[in-house]
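Asker: Predicted model and sequence below, questions to follow.
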Amino acid sequence: MGASDNTRGLILAMVSSLFIGASFILKKKGLRRAAAAGTPAGVGGYTYLLEPLWWIGMITMIVGEAANFVAYIYAPAVLVTPLGALSIIVSAILAHFMLKERLRQMGILGCVSCIVGSVVIVIHAPQEHMPTSVQEIWTLATQPAFLIYVAATVSIVLALILHFEPLYGQTNVLVYLGICSLMGALTVVSIKAIGIAIKLTLEGINQIGYPQTWFFFSVGVICVIAQLNYLNKALDTFNAAIVSPIYYVMFTTLTIIASAIMFKDWSGQNVSSILSEICGFITVLSGTVILHTTREEEPATSPGTISWYDGDQAKGLEDAHFTRLHNSDYFDQRNFPLETDVRT
């Protein structure tokens, strides 16, 4: 696999980050418009499905994910995966201007760190050997080192699901994120295998008839479903400001490890280049954590109170009818019974 393929993968990864980062902002603006016109999505509303801007955001995200999928065909995961941090930078910058979510000075430092780390990774990225058949990919997947990695991954996932999730799932964010990060790494190597099979088929070397192709496809589908399921559980249970950076760090690290073992990404590289990539990777991770932990949170909705009176101006204050309504949170915070306070 030559430098030109790495360049294609790099361009596709950057385009993917641009589209995915923009999609977050477009969808959020669409959700805000929908919430202003009807029931918000956060409380079960589906008015956003009628909002064109939300659909533009969805289409933008699909294009970005497709570009990311193709990027894995041309470039190693050690190059493509860390560049996903660029989507966070795009989101942060667009949110600053379009959503008025202020980007603080530490957030700017986080963006710069991500860019510097990404440049270091790109400069020292390895040249990957392109497999010429699904059978060759299968040989890589069944080598002892990768089988040990898969066995360890499956064992840890089962232990997390069967033992740790019932006990600590609601209190420790690492349980859910551990499951979806481990499954996510297997998702990436499966998707890369599927992508290579599709590329070879389009070039005239049919790979669809091989059972290994469908095995990789099945593993990819199962892992994607499990990954999304536990990521949703994590987001539903814990603050997104905590989930996002931890998930990015765990998922990216495990993906690079899995790809390096299976596809031997670092084979033939000298120690200096490998250490430079690791330093660039750590710089990207640090920038991501800084960017997430210093971002400006949206103000929380406080317990609401609505008051009005139906007296007219000709009446005195004592003749007016006053009504005050509080939502349930108001009473929960004061240990009052839920009731309506009506004074006449």
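Answerer: Perfect, I can see it now. Numbers count the residues shown, from 1 in each chain.

Asker: rest of the way, CA atoms for contacts and neighbours
Answerer: Noted.

Asker: Would you map the helices across this structure?
Answerer: Taking DSSP state H to define them, one finds helices in the chain at 3-37, 52-74, 77-80, 85-98, 105-123, 134-141, 144-159, 165-168, 173-202, 211-237, 240-263, 271-293, 328-334.

Asker: and the nearest residue to Met130 once chain neighbours are set aside, how many residues sit next to it?
Answerer: For Met130, ignoring the flanking residues on the chain, the nearest one in space by Cα to Cα, 6 or more residues apart in numbering is Met1 at 5.2 Å. Using other Cα atoms under 10 Å as the criterion, Met1 is surrounded by 13 other residues.

Asker: and the residue nearest to Phe19 when sequence neighbours are not counted, how far is that from Met14?
Answerer: Spatial nearest neighbour of Phe19, chain neighbours left out: Gly64 (4.8 Å); criterion: Cα to Cα, 6+ apart. Here the criterion is Cα to Cα, to the nearest Å. By it, Gly64 lies 9 Å from Met14.

Asker: dropping in the other structure now:
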Amino acid sequence: MGFSGDNLKGFILALLSSGFIGASFIVKKKGLRRAAAASGVRAGFGGYSYLLEPLWWAGMVTMIVGEIANFVAYAFAPAVLVTPLGALSIIVSAVLAHFLLKERLHSLAVLGCVMCIAGSVVIVVHAPQERTITSVQELWRMATQTSFVLYVASVIVLVFVLVFHFSPRYGHSNVLIFTAICSLMGSLSVMSVKALGTSLKLTFEGNNQLIYPETWCFMLVVLTCVITQMNYLNKISVRRRNSAQTKRVNSPME
């Protein structure tokens, strides 16, 4: 894939975004630990005391900076280039967790990190060129194609089933429930973030896209996805911490 000036900007912004977002998870997790220790009610069990914890907000600000960089990256580069680079935040988070949170990075985790890097490189190198988008209405036509509408409907149904049926019953014992919710919502946010970023870029270039209702619809989807993901990412962080504590307590070596 040839790198134009815009693609290079998007590539660099996506890398910076992964660094900020990966670091934010660690800072937020330390904040969640402090909040749980102070209030006795963990976020995974409905506690929201972390909203009063400055360290959690520091992590949130770091994440916002990363998300802004990611958002701008979508405006410059194709989604097929930016999205795979988001996996690098996993590497940053895993490495920082090993050193700052003293969480052991086992051989399978290292293998997973290597696979993330390899997969991202392969996708980026072989990503197809993106055609130029001249208005948000073009993206809206793509988003309202029958195949994509069916995908969106199936994702929404799955998310509702996970949130209202599986999450209350199994969410605190199986981290895959919360992970699946975040991943499914993330799959919807990619299209909307790309559309919103493109709309703002075109608007700043003199082609006002804010007059179209499609722009605001995409913005609503982005906000919904981000809020939902933030909520369940906090639950994942606390769930992982509880699992690690249980293993240490039950370990005959400690």
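Answerer: Looks like it came in fine. Note that the structure is a prediction, hence the values are computed from the model and not measured.

Asker: before we move on, the earlier item: my guess is the residue nearest to Met130 of the first structure contacts Pro126. True?
Answerer: No: assessed by Cα atoms under 8 Å, Met1 of the first structure is found out of contact with Pro126, at 9.9 Å.

Asker: which residue is nearest the centroid of the second structure?
Answerer: Centroid-nearest residue in the second structure, with Cα atoms, centre = their mean: Gly186, separated by 6.2 Å.

Asker: Quick check: the aligned residue in the first structure for that residue vs Val243 of the first structure, distance?
Answerer: Alignment note (TM-score structural alignment): Gly186 of the second structure maps to Gly184 of the first structure. Relative to Val243 of the first structure, Gly184 of the first structure is positioned 15 Å away (Cα to Cα).

Asker: can you check Tyr72 of the first structure too?
Answerer: Spatial separation of Tyr72 of the first structure from Val243 of the first structure under the definition Cα to Cα is 25 Å.

Asker: And the two? Which one has more around it.
Answerer: Neighbour tally, Tyr72 of the first structure and Val243, criterion other Cα under 10 Å: the higher count belongs to Tyr72, 26 against 20.

Asker: and the more buried one, what does it touch?
Answerer: By Cα atoms under 8 Å, 6 or more residues apart in numbering, Tyr72 of the first structure lies in contact with 9, 80, 192, 195.

Asker: Now which residue in the second structure aligns to the second one?
Answerer: The reference is to Val80 of the first structure. Using TM-score structural alignment, Val80 of the first structure lines up with Val82 in the second structure.

Asker: Which residue, neighbours along the chain excluded, lies closest to that match?
Answerer: With sequence-adjacent residues excluded and distances taken as Cα to Cα, 6+ apart, Val82 of the second structure is closest to Ala14, at 5.9 Å.

Asker: Pretty sure that neighbour sits against Val80.
Answerer: No: look at Ala14 of the second structure against Val80 with Cα under 8 Å: they stay out of range, at 11.7 Å.

Asker: who's more crowded, the two?
Answerer: Neighbour totals were compared for Ala14 of the second structure and Val80, and Ala14 leads with 30 against 17 (other Cα under 10 Å).

Asker: To which residue of the first structure is the more buried one aligned?
Answerer: Alignment note (TM-score structural alignment): Ala14 of the second structure maps to Ala13 of the first structure.

Asker: Check the contact between its match and Val80; I expect there is one.
Answerer: Yes: applying Cα under 8 Å as the test, Ala13 of the first structure and Val80 come out as touching, 5.9 Å apart.

Asker: any shared contact partners between the two?
Answerer: Between them, Ala13 of the first structure and Val80 have 68, 71 as joint contacts when contacts are counted by Cα under 8 Å, 6+ apart.

Asker: just to revisit the earlier point, could you measure from the residue nearest to Met130 of the first structure over to Ile93 of the first structure?
Answerer: As it turns out, when the distance is counted by Cα to Cα, Met1 of the first structure lies 35 Å from Ile93 of the first structure.

Asker: could the helices of the first structure go into JSON lines alongside distance to Ser302 of the first structure?
Answerer: As requested, the helices of the first structure are arranged in JSON lines below (distance: least, Cα to Cα, whole Å):
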{"stretch": "helix 3-37", "distance to Ser302 of the first structure": "17"}
{"stretch": "helix 52-74", "distance to Ser302 of the first structure": "27"}
{"stretch": "helix 77-80", "distance to Ser302 of the first structure": "42"}
{"stretch": "helix 85-98", "distance to Ser302 of the first structure": "23"}
{"stretch": "helix 105-123", "distance to Ser302 of the first structure": "27"}
{"stretch": "helix 134-141", "distance to Ser302 of the first structure": "53"}
{"stretch": "helix 144-159", "distance to Ser302 of the first structure": "39"}
{"stretch": "helix 165-168", "distance to Ser302 of the first structure": "30"}
{"stretch": "helix 173-202", "distance to Ser302 of the first structure": "26"}
{"stretch": "helix 211-237", "distance to Ser302 of the first structure": "20"}
{"stretch": "helix 240-263", "distance to Ser302 of the first structure": "19"}
{"stretch": "helix 271-293", "distance to Ser302 of the first structure": "23"}
{"stretch": "helix 328-334", "distance to Ser302 of the first structure": "8"}
